[in-house]
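Chemist: Just a sequence and a predicted model for now, questions to come.
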Amino acid sequence: MSTRVVITGMGIYSCIGTNLEEVTASLMEGRSGIKIDPERKPFGFKSPLTGMVPVPDLKKELSRRQRISMGEESEYAYMATKEALTNAGIGASMLQEREIGILYGNDSVSKAVIEATDIVREKQDTQLIGSGAIFKSMNSTVTMNLATILGLKGVNMTISAACASGSHAIGLGYMFIKQGLQDLIICGGAQEINPYAMASFDGLGVFAEDTDAPETASRPFDVKRTGLVPSGGGATVILESLDSALQRGAPIIAEVVGYGFSSNGGHISTPNIEGPAKAMKRALEQAGVTPDEVDYINAHATSTPIGDANEGKAILEVFGGKPYVSSTKSMTGHECWMAGASEVIYSTLMLQHGFIAPNINLQEVDPELAELNLISSTIRQEFDIYLSNSFGFGGTNSAVVVKRFK
């Protein structure tokens, strides 16, 4: 029999809270983390909106040698992972004694690359960049830093799959453990929020520009949605084989039962219906779950006209209008490489605490999506199974099915 895979720890560092307790309260209250960044308009942005995440102070946590190789996304990931390890009851001795792996989603580094390049342009001397710059500027910066700091000895890879990166990291972690290749993996996703990271995205004209009320700018599934709001942070999920978790008496939060993936094979940025539907169907098949058994779907829906519409149609094709549907991006904005991991955490917190978080700012549902069972205000509801969708540029799709552990 294949190995069962459970979640034994979670950690979050996001614009709606920098720990699990704060995030749970924000989800329950439908609290937005979207703000106006005063630096963006002078920088040249069309939209000044962003999810605001505080900069961690790691001077008391890590040595200078460790810090100089860490960029913004690595700092967020460290904070999330620290909470997740504590949550899972994993201490320093276990990190050294066990073969623990890391699979983390990250698909770009901007600030570190630009800062290093600026030094060379100004000084015309590459030696002045500094010894930590190379480790800050690689896509694998999160995994190389965390693996070194924590002394990890298992699988060590970064998953680069656009805005599905965090979800694919969890899905691949699930598969590694299910196949018996590892029994404990740190999975997650991270995204820097500085202007350098979002400038080219803003240039595409896909960001919402509603500055009168920033907290209402992200409006997934609403007929008046105008675009996404960028965001970021770090999110970590500890995946473990059931045998390992039981043997060490770990807290078992939930069970990952299915992972589906696909590629649209079409336009580089415009999503379709067939690809997402295929990923969801594959996740259900692997989980051995029928569509009517899924209680809640945390939609990828980013508040873009075409993206939300096509995902909604894919959900209706696979599930009909039964499961509750909401997009937590209405509160967080689009956390990009982090989103697939953070939304598994958001949904698992709902599973733990018996509620379904709202799709805030949903005042008038898009008529094309009227059959979806959309939630616009928090409901108290015990449920057993959810599916989380994540899609990205290039047509990459990921769907993860999680259920209450029994």
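Modeler: Thanks, I have it.
Chemist: from here on, contacts and neighbour counts on C-alpha atoms
Modeler: Fine.
Chemist: Surely residue 50 is within a helix?
Modeler: No. Counting by DSSP: H, G, I helix; E, B strand; the rest coil, residue 50 is not found in a helix; it is strand.
Chemist: For it, grab the count of nearby residues.
Modeler: 31 (other CA atoms under 10 Å).
Chemist: and what of residue 326?
Modeler: 27.
Chemist: Could you list which residues are in contact with residue 277?
Modeler: 314, 315, 317, 318 (CA atoms under 8 Å, 6 or more residues apart in numbering).
Chemist: any idea which element the second one lies in?
Modeler: So that's residue 315. helix 305-319 (DSSP states H and E).
Chemist: Would you list the buried entries among the contacts of residue 277?
Modeler: Neighbour counting with 16 or more other CA atoms under 10 Å marks 314, 315, 318 as buried within the contacts of residue 277.
Chemist: Of these, which is the nearest to residue 326?
Modeler: residue 315 (11.7 Å; CA to CA).
Chemist: Next, work out how far apart that closest one and residue 280 are.
Modeler: For residue 315, the distance to residue 280 (CA to CA, to the nearest Å) stands at 8 Å.
Chemist: which stretches of the stretch 101-250 of the chain form strands?
Modeler: 101-105, 156-159, 184-191, 233-241 (DSSP state E, counting those that start in this stretch).
Chemist: put this beside the first:
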Amino acid sequence: MKRKMLFQLFFLEVIIIGTVQAGKLCDFAEKFPCKGSHCLPSPCKGKGITTTTEDILTSSTAQTSEDMPSTEAVGSTNNPPAYSSGKGVSTTTEDILTSSTAQTSEDIPSTEAVGSTYNPLEAVGSPTVESLYTDCQEVYDAGHTQDGVYTIMPTGWPGSPFNVSCNMENGGGWTVFQRRTDGSTSFYQNWTAYKEGFGDSRNLWLGNEKLHYLTNQRNYKLRFDITTSSGSAKYAEYTKFQIESESSNYTMNKLGSRSGNTGDQLSYNKGQQFSTHDRDNDGCVSFNCAEKHRSGWWHSDSWCSSCNSNSYCYNFQYSSKCKSTCTTENLNGVYNGGNGEMIFSHYHTYCNVQFVEMKIRPSS
């Protein structure tokens, strides 16, 4: 039995160690061949090692830990790196030798599993740049059809890979860059915050710099979904959407034709630079639109010289007699805010919107 156990260990070592070391063992086996009915088939066939794990494990009756020697008995302390099954389970030489349950070749990962390229969203450890997706469309195309947070790396992005929320409804592959669900996160943020992004899973702005790289790596469409104050679901989808770089103040330079049942006023924001309360790029000389609307946005100067007295929810008071607006679509306003400051869409049709999600997907 001892001789048999030693030969079992010999066959395991042939697989685990390199070819050079295996060659030495084969030389030994050639000089001192095993004779008798208890001997196992030789792993040294021809000039190479061709015996597989399955050959070893199926060449005799399955053994338990009581039959097999431990690694301590062998005296080796240099076990090779653990095999990974791809499911977070690692198997070492010691695991194999001390297993209390009889194992077959299906229990031990094959050598093909070692060094395999794993999906970066499922792999343990840091993914390589080459294996990352560039947007949620690629995530969807790879078979990940569930909503969730995934790691992406847009083409040309100079920073580290970053996480995004992927929406897999309505055809799938939507990369979310804005979400509003409650008032826990203020969207009255400065230029740097809007550039780099802020928020959490409930309320977020991905960041204008990321949005620029995303929308410039290929052609994209825009969609946003809202839930009105009365609980109705509405949406708008645009065939084109692109944001320029910071040197152009993240101008919305592309916005295609619209379909849906809200958002028809966003066309007035096309061609506008992004503005925040500390970076006034709206072109309006009367006031700072981002300050009045309490939001970073592509505010327009189309109506800032107007003076009216109506009480539409998009209007703010800027003098004792005059009210005005810089946009009739403001999805970054104050959650449950007052007139002119609140989240509103479709002119003054939907005021104090309770849910918003803005996202992009390749258009071709």
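Modeler: Thanks, I have it. Quick caveat, the model's predicted, so the values are computed rather than measured.
Chemist: TM value for the aligned chains?
Modeler: The TM-score (TM-score structural alignment, normalised by the length of the second structure) is 0.26; 168 aligned residues with a CA RMSD of 7.3 Å.
Chemist: re the thing from before, packing partners for the helix holding residue 315 of the first structure?
Modeler: Packing partners of helix 305-319 of the first structure (3 or more CA pairs under 8 Å, 6 or more residues apart in numbering; DSSP states H and E): helix 274-287.
Chemist: So for the helix it packs on, what gets flagged as buried?
Modeler: Buried residues in helix 274-287 of the first structure (16+ other CA under 10 Å): 274-285, 287.
Chemist: can I get those in TSV with distance to residue 341 of the first structure?
Modeler: Formatted as TSV, the buried residues of helix 274-287 of the first structure follow (distance: CA to CA, whole Å):
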residue	distance to residue 341 of the first structure
274	23
275	20
276	17
277	20
278	20
279	17
280	17
281	20
282	19
283	16
284	19
285	21
287	19
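Chemist: Looking at these, which is nearest residue 332 of the first structure?
Modeler: Nearest member of the buried residues of helix 274-287 of the first structure to residue 332 of the first structure, counting by CA to CA, is residue 276, at 21.9 Å.
Chemist: which residue sits closest to that closest one in space, ignoring its chain neighbours?
Modeler: residue 397 (5.9 Å; CA to CA, 6 or more residues apart in numbering).
Chemist: Give me the packing partners of the helix or strand where residue 7 of the first structure lies, helices and strands only.
Modeler: Taking DSSP H and E as the definition, residue 7 of the first structure sits inside strand 5-13. Helices and strands touching strand 5-13 of the first structure, by 3+ CA pairs under 8 Å, 6+ apart, are helix 20-29, helix 72-88, helix 165-178, strand 233-241, helix 242-247, strand 254-263, helix 339-353.
Chemist: Of these, give the one that comes closest to residue 306 of the first structure.
Modeler: strand 254-263 (17.3 Å).
Chemist: what does the closest one rub up against?
Modeler: Against strand 254-263 of the first structure from outside (CA under 8 Å, 6+ apart): 4-8, 171, 174, 275-276, 278-288, 348, 394-405.
Chemist: if we go to 7 Å?
Modeler: 5-7, 171, 275, 278-280, 282-284, 286-287, 395-405 (CA atoms under 7 Å, 6 or more residues apart in numbering).
Chemist: Would you mind getting the angle between that strand and helix 274-287?
Modeler: Using axes from the mean of the first three to the mean of the last three CA atoms, to 10 degrees, one finds that strand 254-263 of the first structure and helix 274-287 are set 140 degrees apart in direction.
Chemist: Now do the contacts for residue 111 of the first structure.
Modeler: By CA under 7 Å, 6+ apart, the neighbours of residue 111 of the first structure are 196, 197.
Chemist: how near is it to residue 34 of the first structure?
Modeler: 21 Å.
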